[in-house]
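pasting the sequence and the predicted coordinates here, then a few questions.
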Amino acid sequence: MNIKNLLVATAAAISTLSAPAAFAHAKLEASTPQANSVVSPAPAQVRLQFNEPLELPFSKIKLVDEKGTVVEPSKIASDPANAKALIATTPGLHAGAYRVQWSTVTRDGHKVKGEFNFQVK
């Protein structure tokens, strides 16, 4: 194998090994309250923990109650101690079921979204 072929093969191998990292997307690692949990008392905030730092201006959290009414958080902020966490301060939630719908953009520009449910006892 000549040096040119060796360089081409090496470059191809390196790009193949690094490709999965380049296409990785942020994942929700944890939430408070946890998905499908029953909590009491009602949480004062919803906290979402991701595996990558987030862009706050492009991050949203929406709560929808069991009647389909949107319950707007009074504030959405990143955790000052953790750029991978997003916090929504909730108004006083009554007993019932809620769906958390979220979307965010990570610092690498990938948009991700998801949802989960929890219940206030």
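Arrived safely, thanks for sending.

rest of the way, CA atoms for contacts and neighbours
Will do.

OK, contacts around the most centrally placed residue in the chain?
For the chain, L28 is the residue whose C-alpha lies nearest the centre (C-alpha atoms, centre = their mean; 4.3 Å). Neighbouring residues of L28 by C-alpha atoms under 8 Å, 6 or more residues apart in numbering: 48-51.

one more time with 6 Å
L28 is in contact with 49-50, counting by C-alpha atoms under 6 Å, 6 or more residues apart in numbering.

also A85?
48-49, 78-79.

same thing but 7 Å
47-50, 78-79 (C-alpha atoms under 7 Å, 6 or more residues apart in numbering).

what does K62 give?
Taking C-alpha under 7 Å, 6+ apart as the definition, contacts of K62 comprise 71-73, 100-102.

which of the residues you listed fall within strands?
Within those, residues falling in strands by DSSP state E are 71, 100-102.

from A22, how far off is G114?
21 Å (C-alpha to C-alpha, to the nearest Å).

for comparison:
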Amino acid sequence: MHFKHLIVTAAAAASLIGTSAALAHTRLETSSPQANSMVSPAPAQLRLQFSDPLELPFSKIKLVDEHGAVLTPSKIEVDPANPKALVAAMPALHAGAYRVQWSTVTRDGHKVKGEFGFRVK
């Protein structure tokens, strides 16, 4: 009887591990420019690579300079060759610090957002 209880407990624990992996939310995997990097020259585009395919109509990118001015990309699109990559054409950037603020919805309906900084030399 004790052995049977142990097997049921182990099976329940294994199913929870599988469930938590399946319920994991989309995350930003990489970016260009990279978070906390110093770049030169200023990037003409920003690329965000996620762990899951994205829904463009619900994706936003905002760039804020060190003075608090908001710079809006001229164009944001999902990379036609990679549905997990969001690409934004950036306005001309001068030397200084910038914060990238992003939000998106994945094809499974999860909304995710985040931010990171980088500097232009």
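Arrived safely. Because the structure is a prediction, the values reported are computed rather than measured.

work out the TM-score between the chains.
TM-score of the superposed chains, computed with TM-score structural alignment, normalised by the length of structure 1, equals 0.86; 115 aligned residues with a C-alpha RMSD of 2.0 Å.

helices of structure 2, start to end?
Assigned by DSSP state H, the helices in structure 2 fall at 2-22.

which residues in it form strands?
Under DSSP E, structure 2 gives strands at 28-32, 37-39, 45-50, 54-65, 70-71, 75-78, 85-89, 96-106, 111-120.

what sits against V112 of structure 1?
26, 103-105.

switch the cut-off to 8 Å
Contacts of V112 of structure 1 by C-alpha under 8 Å, 6+ apart are 25-27, 103-105.

please convert the buried members of the contacts of A85 of structure 1 into PyMOL selection syntax.
In PyMOL syntax, the buried subset of the contacts of A85 of structure 1 is picked out as below (16 or more other C-alpha atoms under 10 Å):
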select buried, resi 47+48+49+50+78
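
and the contacts of A85 of structure 1 as a markdown table, adding distance to V38 of structure 1?
Formatted as a markdown table, these follow (distance: C-alpha to C-alpha, whole Å):
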| residue | distance to V38 of structure 1 |
| --- | --- |
| R47 | 16 |
| L48 | 17 |
| Q49 | 19 |
| F50 | 22 |
| S78 | 25 |
| D79 | 24 |
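
how much space between V8 of structure 1 and G114 of structure 1?
Counting by C-alpha to C-alpha - V8 of structure 1 and G114 of structure 1 are separated by 41 Å.

show me what contacts the aligned partner of P41 of structure 1 in structure 2?
With TM-score structural alignment as the criterion, P41 of structure 1 lines up with P41 in structure 2. Going by C-alpha under 8 Å, 6+ apart, P41 of structure 2 touches 120-121.

and the closest residue to Q101 of structure 1 other than its chain neighbours, how close does it get to T106 of structure 1?
Of all residues not flanking Q101 of structure 1 in the chain, E115 sits nearest, at 4.3 Å (C-alpha to C-alpha, 6 or more residues apart in numbering). Using C-alpha to C-alpha, E115 of structure 1 is found at 17 Å from T106 of structure 1.

that's all I had, so thanks and see you.
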